[in-house]
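Undergrad: what's the 3D shape of this:
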Amino acid sequence: MNDTTRFLSVGPRINILEDKTGQLTFEQVRQRRDFKPEKSESFQYGFSSSAYWFRFELINRSQENTRHWLLGLLDATTLDYVDLYLVYPQGHVRHVTGGLKRPYVDQGFFAMTPFFRVELPTNARVTVFFRIKSSLALYGKVTVWDEYYNLSKGRVAIFAIWMFLGLFILRSLNNFVLARFIPDPQFRFYAVCTFLLYLSTLSRTGIYPILFSGYPRLLDWMNYGMGRLLPLGLAVWMYNLLDNRPVFRVLKWLLLGVMAVEGAGVLIAIFVQTDAIGRFFAYLMTLMYGLFFLNVFLIWFTPQRTRYHFVLPIVFCAIPFFLFQLQSLSIISYRPVISQLALLALAVEMVSMSLVLGRIVQTYIKDRITTANALMLEKVEVDKLQELNGVKTQFFANISHEFRTPLTLILGPLADLKERFPNESMLNVMERNGNRLLSLINQLLDLSKLEAGKLKAEPEPGDMASFLRTLASAFNSLADSRVILFSFQQSRLSYWANFDRDKIEKIVTNLLANAFKFTPDGSEVAMTVSYQTEGMPHALVISVRDTGIGIAVANLPRIFDRFYQVDGKANRNYEGTGIGLAMVDELVRVLNGTIAVASTEGVGTTFTVTLPLVGIDPPQLAVLSLVQQATQPDVPVMQLVAKHVSEQGMVLSASQLRPFPVDSLPVTELLPQSAPENLLLVIDDNADIRAYVRSIFEADYQVIEAIDGQDGLERATVMLPNIVICDLMMPRLDGFGFCRALKTGEATSHIPVVMLTAKATVEDRIEGFELGADDYLTKPFNRVEIRARVRNLIQQRQRLYQHFIAKALLPAATQPVPELAEPAKPALLAAEQKFLDRLTAVVMQHLDDADFTVEALAEGVNMSRTQLHRKLKALTDTTATLFIRDIRLTRAAELLRTGADNVSQVAHAVGFDSLSYFAKVFQERYGVLPSHYGRASSAGSKLSPQ
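TA: You can find the predicted model right below:
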């Protein structure tokens, strides 16, 4: 070496000794004469337990540089132990150590590979010994460097290392962040795989000895075990790429084996590392890379090419690592460029994948947009289906209404004919088939509501045991006629609960009808009811068992399908539509219950329905009996209800105040005597329905007809009928619109309305009641029921108005002071009180006007004389003339009590020109003459109107 020497490769000038024991000391090696000359620029040894000694001599001819020389093993990143011995001419020996298993502080110079700073005196012959040993493959070059020249070159290497480290951190974070938001499993596996690849590459940068110098065991694992994570990650990722096609099955099993062994190798590296273990995993890694390239080939030439943008960047990185493994096994010769290619490949992968990431994100965004559009289209389709279901439900409701109208005109007159001709058997056949047609219409309507999701549970309080007993008793006559032994048993004689009467009735009647239909004459049908109230939750269990033909096991799963029939032949022995059990199944689901079936062909079938049970205390229903007392005379029902509700601390829902069934109403045929004042308005767009209703009431009422709601509103406003029977579905103005207009009109607000319709769901009833409807009747209706409903409404309204007007017309001084606050007035009475107050105010404005007439009063409240007369007659059972006179007399009594004016002055002050007439009517009202009334009042007498 001289002053111009910057770098020397001493490979061809060295001699090599293999220490197969690995135990020779430096002194022993100095004496050996079996060193062999090396002819190559570099050295390369496979996995071995031997130690290798290198010997060469250096002569420094430089006059300036004696202290700044570097001796190093270039590219030797896998050495466990490196020892440098310098033998100077005077016999002095210098010993320096390095290697992966030596503490970093003991190493003489920072570099990715073992480098040592040495002092070489000028013109001195120095003998150099290198000892290297490792459980991994050994390769590299022996070099001599000018220190300053090395530093100038090293800056680039150090910059590249730290830049790689920074890119590694940023890239890994970027991948993991993207993997968090991009739900693509391939990309997520790719992110993990590249992360492991970066960690494996870091071991070649010399970072680990700096970071983990104080943790030798961890440092060993980072150097050896970390390298095994890379093929493990590749195997897991590649396994995820392959589907279950036969061409991939063998490869997937091989990959599973590689994953298992590599996973074990990662753990083994924590405890032990030998050359044999290193050689085994080197071959395994080589096999893994071979499988990887084979899989890439198969993926590329199969329809699974959609993931090529993930595969190609990894292929770029895997090629130099594959060459690295071949080099470590001495299958190919050592080339320093392979190590450089590994770093270059990582850089290419970062750049290429950064470009691909844009496509991944773009694809992901497109997929999100496509998914959002698909969801939007699906939502539009769902909305359309819901709208269609709504239209279907409305159609079924409308068509049901249309069917019920002719059924009303068939079943109603049939009932009359049966009364007139009780011995005509064909009338019973006609009525039975008419009722069956009505039942089928109801089932279709229920099914349409179930499809639209509009059928909801409508629980109401009642005695469930009594209700089920009544349902079962309806089948006794059928059982008797067919000589079928029908038994009914319950675990309770009485059980009060909230339950949906309508749906439970349909469930039970369908199951019993089905049992009787498939049970031959002379056999047995049994129904048992169990109230399971022990523990939670409580349950109602209804079991219906027959001894009929049974159901085959193959047909059991489909018996609840709509329109499915076990025997679908046209000439089958049993008729039916195939919707009864389907409706039962869906009604049970609406009630949050379950249904099970057990059957043996030729033996019989048992259906078991389990429903949630919500029990209540029987006294809670006392309010309903109070409301029912409204059908009895002289019962102040509103006061009773308010009092009971206050005492019990209860709240009544709208459904609890629903109209009562006809069997709870008196069925007496006594109606008000026929009189010209009794007007009944019938509003229906069907002329036959109007004619039928007229035939029911024409003997007791003057019946007025209207063809639709608009026509009916005009007639009701002019004629003020006593009651209105109104259809719900009509052109121009339907029943709801009519009711709203009628109840908000001052002249007509008092008129009770009975809705006549096929739409009698809870929602429809509540809407109608909120608009002021007083009762509902479902088509087809019974003539006795409609007469009872109309009579009870009129009587109830009359009793309320009598109680109301009796208090309203009492003189203020004679009204007793209540001890307790009265219940709030119903909204109906509040509206009528407002009307009467308005009438009273108009009269009081003209109190001293003897010429103030009924016509003037009617004009003052924007009514005709006839309207005013009928309204007052309905509210107060008096005429407008008597109403004006009563107000005048009430004011006269107040003035007479004060004693400020004489009788003549009082008479003129309240509008009486004739003193004698005033005295006459005053005595009729108060029982004394006006002059005596004043003195009696002064004496403290308590007088009240007659």
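Undergrad: could you use CA atoms for every contact and neighbour count after this?
TA: OK.
Undergrad: so where does the closest residue to residue 349 other than its chain neighbours fall, helix or strand?
TA: Nearest residue to residue 349 in three dimensions, chain neighbours excluded: residue 313, at 5.0 Å (C-alpha to C-alpha, 6 or more residues apart in numbering). Residue 313 is part of helix 308-328 when elements are defined by DSSP states H and E.
Undergrad: name the residues of that helix that are buried.
TA: Neighbour-count burial for helix 308-328, counted by 16 or more other C-alpha atoms under 10 Å, picks out 309-328.
Undergrad: which residues sit against it?
TA: By C-alpha atoms under 8 Å, 6 or more residues apart in numbering, the residues outside helix 308-328 that reach it are 45-47, 136-139, 186-187, 190, 194, 282-283, 285-286, 289, 293, 296, 299-300, 332-334, 338-339, 341-342, 345-346, 348-349, 352-353, 356.
Undergrad: before we move on, what about stretch 546-558?
TA: Under C-alpha under 8 Å, 6+ apart, the answer for stretch 546-558 is 515-516, 518-520, 523-526, 564, 566, 597, 599-606.
Undergrad: write the PyMOL selection for whichever of these are buried.
TA: To isolate the buried members of those in PyMOL, using 16+ other C-alpha under 10 Å:
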select buried, resi 515+516+518+519+520+523+524+525+526+564+597+599+604+605+606
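Undergrad: also this sequence, please, to line up against the first:
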Amino acid sequence: MIPAMKKLKEFLKVLVLCSILFEVYAQEVTLDSTVKFPLNISTSIETFQDASGSVSLEEVLKKSFSKPNKDHFVFPYSDNIYWVRVSLKNNTFHVKEFYLLWSNPLVEQLDFYISDRADMKDFKHVEQKIITKERDKKFIDQDPRFIFKIEPNQTRYIYFKLTSKRGHYGELRLHTRESFQKFRMDDFASQGFLNGLMFFRLFLVLVLSFFIIKDLSFRLYSLYTLLRTFNYWGYLNIAGPLFTDQPDMAKKIDFLCYNSATLGAGIFLIATFTVQKLPKVHLYLVGLFLLFTVFFSSVIFFDYQWYWLKGGVYTLVFSAGYYILLYIFLTVKNVAFARYYSILFTFGLLSSFLLNVRLLGWIELKPIYTLSYYFFLAEFVFFVIFLGRIFRNTERNKTLTERQLKFNIEQNNKLKELDNLKTTFFTNISHEIRTPLTLITGPFQQLAEKYPSDKLIPLIQRNTDRLLTLVNQILDISKLEAGQMKPEIANHNITEYLRTLTSSFISLAESRKIDFERSFSSTETYGFIDRDKVDKIVTNLLSNAFKFTPQGGKVSFEKYFDASKKRMTIVISDTGIGIESEKLSKIYDRFYQADDAQNRSFEGTGIGLALVKELVEVLKGKITVESQKDEGTTFSVELPIDRLTWKDFIGPINENSYQNTVSKQQVQTPTENFDSENDQILLIVDDNEDIRNYVRSIFEIDYKIVEARNGKDGVEKAIEQVPDIIISDLMMPEMDGLEFCKVLKADARTSHIPIVMLTAKANVESRIEGYELGADDYVIKPFNKNELQARVKNLLDVRAKLRQKYESKEQQESAEPDAKVNEVDGRFIQKVIEIIDEHLSDSQFGIDQLADEMLLSTTQLRRKIKVLTNQTIVEFIRNHRLHKAAQLLSQNTGTISEIAYQVGFDSLSYFSKVFQESYGVSPSDYRVSNLK
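TA: Okay, the predicted model is just below:
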């Protein structure tokens, strides 16, 4: 009984195995010469889903497989392991070697089992993870492939074990060697072409965005193109292996790349604000999609699970669908720039959308891939059209920009011309006003000295000063508008300066019966300031304080110094009428009057505070004001006084007052008799006759006066008369003072003459320009008579000292111009000496011949030599002959008589006499003393 039972069990096992084998391999793939390769054997496969993920091959043989009966297979996202089996029989087919191709490059791990027995005894196992090192080409995708042989009339049994958390769509294709090589060549050509397009597009947009097209939208599209390129490589398992040979890291990089398909489109929408032309809900949706995309792309690197993978694909599909609809809407509506960008994005997104929809198993139609491919190519076609549009728009914008730039330049030039005209106008007006002021203040000072007790004198003085202050303010405003007012910084004892400046208001406070308090935080504070501008700021603020403070009120001045910040703060307060709060913002407007007419102590112009504010800004400071109606006003001015702030403005010139100098100067002693060479000639050049007469009245006792009506007339008079000094106005018709100075200093006949400029242009730039052209000094209108006399005397004293150069025998020997003598005068003297040397032995050579050689009149030559050397021409020629004789005697080059004749002396006795007078010894003794 027992043996019979054992036999029955064995029979049943065989029966079950046979039924399984019959079920499994009922439709094996038969290969013969009629089969065309490659052969899609997906319809002949059967699959089994291992939910536990732990079933072995031996156990799988006992499992029930299902037959999909499709020409493709789809495996969803999960932790399951999928088994695929198929049997192949070679029906006397001469081909023995075959290639089995799994048409999906994103396989995470694929195990290949093959055996010639149905029970899979003696099977061959090949494991293949995501392909990295075994690639044929870096930028060509590679589907997993397995090479095996089937002998004629032999059947091979094949199992595939798919381990992947990703969803899969693929086919199983069988190739011969020839068909596989042809397939790979076609695949290389196709993908090589696409990669070429990808590289070309990427290179082109990056170069254009970096160097040619500066448009933000195009640069964002360049970012999208970069993401789109790696998105394409991620789908083909190209991106991951580019960065690593580790399969686990490669599959994460691939996911990051293909999951970013819609990232660039979303960024483009938000960054270019196209979506803001729609309801805000779209902006929120775009932001949400971007957030989910970044989240899933990040979390995969830390927790690689199928649900994160599937979540990323869902985000990609829904965002792509939303962007497609939105871009189509923008294209139809032709919103701003969106049309051409929208077409490109739409085709690119459609390609990604269809691939992922098929991967999710929503649509399994085989043409989906082909349609996606065509959309992908359409993106490139419209990219070319898009570029043409971009270039056309760029050229148009460039033309418009050039036109706008040209227009702006023309407008700027016109504005500059207008500013220059305004500045010139105000300067001319200021000059014209200063001229009568000069004619008033000059004689008035003489009257004040003559009638010191007259009570009208102070009244005239105050109003003259007031008028001068207004003129200066108008000129300052014009310079500020033209941007011509620059800081003139120097180091000063600020406390001492401010104490002196504010002390001038003490008498005003006493006369108005106003309590004036001054407070200084330290006895000495040194710092870098512009005294002129600080003077105007403080004077204006104090004047306003006294103007609006009634009798019995109080005005205070306080100065603080912040050592840590290197800043000075000036606070000026009063208990006057105050300013209403609604008017405080307008007090710095020009010509604005904050006070009512009945409350004014005296009329104002409304430009004082405007000037103060702009001066504070020029000095890089800050001004604030606090005020209450009928209680008073407080102004605070904060100014930097450190060297670092003003390092670019600190120059060698320190503008000092001439008051102390003028008081110490002694006026030139009058002379009574004039002769042709010894007369002191003063040339006055001014287009205003009153100015010429006033200057003449100052100097006519001491100088012979010559007048000229303008610069052109002045040049003629200067060349004819060769004056000792010239006083010239700066602004004149036909030829102004600067051009007049330039002409004279360039002419050898007049280059030595010192020139004093009278000008209303008190700024440093004008003085520097004048000094560069050769002006020797500046006097600002209205001028002080004593100051002008002192300036003239100083220049003539300096010129007298320079004459000693040519009286010195040693300097005559060197014949090199002194550093203080200008180059033109140095060349003039050198030329005179050279001409005398050429005629040294000619005893008849004299002034007439020398004047002819120098192309000058005898008068011009006499005055020029006299001014430069303090000698007559006869004395100059004789002294030079004696100097040459002394040189020859020292060298013992001949007898005394020979040397006398050689240097132009016909009489030996006369030569000995004048040599004795000049050198103190006779020629023979001079020779003996120099030969020892």
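Undergrad: how many neighbours does residue 441 of structure 2 have?
TA: 22 (other C-alpha atoms under 10 Å).
Undergrad: and the alignment partner in structure 1 of it, what helix or strand is that in?
TA: Mapped onto structure 1 by TM-score structural alignment, residue 441 of structure 2 lines up with residue 411. Element membership for residue 411 of structure 1, per DSSP H and E: helix 336-420.
Undergrad: so what's the gap between that helix and the chain middle?
TA: The chain centroid and the centroid of helix 336-420 of structure 1 are separated by 15 Å, computed with C-alpha atoms, centre = their mean, to the nearest Å.
Undergrad: what's the span of stretch 86-101 of structure 2, first residue to last?
TA: For stretch 86-101 of structure 2, the first-to-last residue distance is 13 Å (C-alpha to C-alpha, to the nearest Å).
Undergrad: let me fix that, I meant to ask about stretch 268-282 of structure 1.
TA: This stretch, stretch 268-282 of structure 1, spans 14 Å end to end (C-alpha to C-alpha).
Undergrad: do stretch 723-741 of structure 2 as well
TA: 14 Å.
Undergrad: gap between residue 226 of structure 1 and residue 76 of structure 1?
TA: 18 Å.
Undergrad: now the helices for the stretch 451-600 of structure 1?
TA: 464-473, 476-481, 501-517, 580-590 (DSSP state H, counting those that start in this stretch).
Undergrad: can I assume residue 928 of structure 1 is in contact with residue 921?
TA: No. Residue 928 of structure 1 lies out of contact with residue 921 (C-alpha atoms under 8 Å); the separation is 10.1 Å.
Undergrad: secondary structure element for residue 831 of structure 1, which one?
TA: helix 827-845.
Undergrad: quick one: that helix to structure 2 mean distance?
TA: With the two structures superposed, helix 827-845 of structure 1 lies on average 7.7 Å from its match in structure 2, counting by mean C-alpha distance after the TM-score superposition for structure 1.
Undergrad: list the buried residues for that helix?
TA: Neighbour-count burial for helix 827-845 of structure 1 [16+ other C-alpha under 10 Å]: 829, 831-833, 835-836, 839-840, 842-844.
Undergrad: that older thread, which stretch of structure 2 lines up against the helix holding residue 313 of structure 1?
TA: Alignment of helix 308-328 of structure 1 against structure 2: residues 339-359, by TM-score structural alignment.
Undergrad: report the distance from the matching stretch to the chain centre.
TA: 43 Å.
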